[in-house]
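> Predicted structure and sequence below. I'll ask about it afterward.
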Amino acid sequence: MDRVSELAKTKAAVIFTKSSCCMCHSIKTLFYDLGSSPAIFELDRDPRGKEMDRALQKLGCNPTVPAVFIGGNYVGSAKDVLGAHLNGSLRDMLLEAKAIWF
């Protein structure tokens, strides 16, 4: 759990993913399209990935990926992030965390 918390604070935007997950790819693309360069942690390629996957489950991430953190705070999964994008609050969160500039 500590490792996930530490990694979630490494950059203004952090996404925990799995390389084979199409929704993870979509969320990463969305962030890049918005001008953000998030830290990406692919659980299936990390030696401690299974441990981090269990920690994300304990945090309430269901499904565990993609798990998006902005400004060190858990935003949610793909559904939550897409909803925030549609209502305009995702951009605001990224601006406030200094993950994008305009």
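Right, received. Where do you want to start? Residues are numbered from 1 along each chain as shown.
> hey, let's count contacts and neighbours off CA atoms from now on
OK.
> how about the strands of the chain, start to end?
In the chain, the segments counted as strands under DSSP state E are 13-17, 39-42, 67-70, 73-76.
> dropping in the other structure now:
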Amino acid sequence: MDRRAVVIFSTSSCCMCHTVTQLFRELGVNATVVELDEDPRGKEMEKALARLMGRSTGVPAVFIGGRLAGSTDKVMSLHLSGNLVPLLRNAGALWV
């Protein structure tokens, strides 16, 4: 499995970031988590992510297979509709 198949931009104090990260762990995905509040350029990256997603905050921002999947609401929608696991398989994040 490729750790870069799923990248989550997060902040350590964000409960939604924790929730989405936990979902991927429970699915067996070993995601790369980038804690923006621990990065010197984190504020700059969060602003860019917020612009990209058209939101007031840039976290969580989930990328699957190099493409923006979205924030918690989009990821949960994908999961509940049964579309998240196939997306993860196609990205090389899951083998089963």
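Arrived safely, thanks for sending. Please read all numbers here as calculations on a predicted model, not as lab measurements.
> can you put the strands of structure 1 in a markdown table and add distance to Ser26 of structure 1 and mean neighbour count?
Below are the strands of structure 1 laid out as a markdown table (distance: least, CA to CA, whole Å; neighbours: other CA atoms under 10 Å):
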| stretch | distance to Ser26 of structure 1 | mean neighbour count |
| --- | --- | --- |
| strand 13-17 | 11 | 26 |
| strand 39-42 | 13 | 18 |
| strand 67-70 | 12 | 25 |
| strand 73-76 | 14 | 18 |
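> okay, the ones you listed in a markdown table with distance to Ile100 of structure 1 next?
Below are those laid out as a markdown table (distance: least, CA to CA, whole Å):
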| stretch | distance to Ile100 of structure 1 |
| --- | --- |
| strand 13-17 | 9 |
| strand 39-42 | 13 |
| strand 67-70 | 11 |
| strand 73-76 | 16 |
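> among those, which is nearest Gly49 of structure 1?
When these are compared by CA to CA, strand 39-42 sits nearest Gly49 of structure 1, at 7.5 Å.
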